[in-house]
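sharing a sequence plus its predicted fold:
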Amino acid sequence: MESDQAIDILGALAHPTRLALFRLLATNADDAMAAGRIAEQLGIAPSTLSHHLSALERPGLIRCTRQQRHLLYAVNPPVIRGLVTFLTDQCCGGRPELCGGPAGQSAA
């Protein structure tokens, strides 16, 4: 991943609604979610949701597919992995194992 793409992704996530939206989609990574269901879950208007979905879709963080008349949204795992790798590639002097283990654990 190039720095410009990482900056675009981080910029897209730098908004409370978009971060909540990304986290909602990430918790349902196995199943794409319809826009209406996302709006319900987040308690936001569909027009507002559309703006935020576009902001996350532009840098490739989420993807959209059409199923009949519904637009379904899901996270894009390769892009997420690419961002995490980019962020941790030089972590701790090139020793990423020092950064900690699985989510929620800190380094000893």
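Everything's here; your move.

every contact and neighbour count from this point should use C-alpha atoms.
Will do.

distance of the nearest residue to Thr65 once chain neighbours are set aside relative to Thr17?
Take Thr65 and drop its neighbours on the chain: the residue closest to it by Cα to Cα, 6 or more residues apart in numbering is Leu72, 5.2 Å away. Leu72 sits 18 Å away from Thr17, going by Cα to Cα, to the nearest Å.

this is the comparison structure:
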Amino acid sequence: MACLVLAVWGCGVGAFWGVINMLTVDYVGLDNLLVFSSVSSLINCVWLLVFSPLFGLILDKSGSYTVSLSVLGAVMGLTFVCWLFMPAAVAYDMRKEVEQQQQLQQTAVELEPVAVE
């Protein structure tokens, strides 16, 4: 059973790293890829520094790997649920961008000089 779980885990990790690069470029674009990678790495480093000891503390207090790994699994599940909301976030950004462009066009029309005959 453990081998099956590890095999599925490995396939999931491999699929993640295979797809994440394409998704990143789709969402942030090539112009922002360096900034995204930098911020993502910074967040990852802070996450590891802060939460690794916390998960170790959970392991020490519970005395069971099951509890600690269940907490890690719950965190991964939460991030998956957040990822499911990504299309809604992209749609929201697109609506805001369209509204801003419409406001700019309306402001430009209002500021056009009136020709005097």
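Received the coordinates, thanks. Nothing here was measured: the structure is a model prediction, and the numbers come from that model.

and the TM-score between them?
Overlay of the two chains. TM-score (TM-score structural alignment, normalised by the length of structure 1): 0.31; 58 aligned residues with a Cα RMSD of 4.4 Å.

circling back to that earlier point, part of a helix, is the residue nearest to Thr65 of structure 1?
No: counting by DSSP: H, G, I helix; E, B strand; the rest coil, Leu72 of structure 1 is not part of a helix but strand.

wait, isn't it in contact with Ala34?
Yes: contact status for Leu72 of structure 1 versus Ala34: in contact at 4.4 Å, counting by Cα atoms under 8 Å.

next one: Arg63 of structure 1 from Thr48 of structure 1, what distance?
To Thr48 of structure 1, Arg63 of structure 1 is 18 Å away according to Cα to Cα.

same deal with Leu56 of structure 1?
Taken as Cα to Cα, the span from Leu56 of structure 1 to Thr48 of structure 1 is 13 Å.

Ile7 of structure 1 too?
Ile7 of structure 1 is 23 Å from Thr48 of structure 1, where distance means Cα to Cα.

what sits against Thr17 of structure 1?
Counting by Cα atoms under 8 Å, 6 or more residues apart in numbering, Thr17 of structure 1 makes contact with His52.

that one sits in which helix or strand?
Taking DSSP states H and E as the criterion, the element that holds Thr17 of structure 1 is helix 16-27.

same for the helix or strand following that helix, what does it pack against?
On the C-terminal side of helix 16-27 of structure 1, the closest following helix or strand by DSSP H and E is strand 33-34. On a contact count with 3 or more Cα pairs under 8 Å, 6 or more residues apart in numbering; DSSP states H and E, strand 33-34 of structure 1 meets strand 70-75.

for the strand it packs on, buried residues please.
By 16 or more other Cα atoms under 10 Å, the buried positions in strand 70-75 of structure 1 come out as 72-75.

okay, the residues you listed in a markdown table with distance to Leu42 of structure 1 next?
As requested, those are exported to a markdown table (distance: Cα to Cα, whole Å):
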| residue | distance to Leu42 of structure 1 |
| --- | --- |
| Leu72 | 16 |
| Tyr73 | 14 |
| Ala74 | 15 |
| Val75 | 16 |
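
out of those, the closest to Arg81 of structure 1 would be?
Lowest distance from Arg81 of structure 1 to the buried residues of strand 70-75 of structure 1 (Cα to Cα) belongs to Val75, with 11.0 Å.
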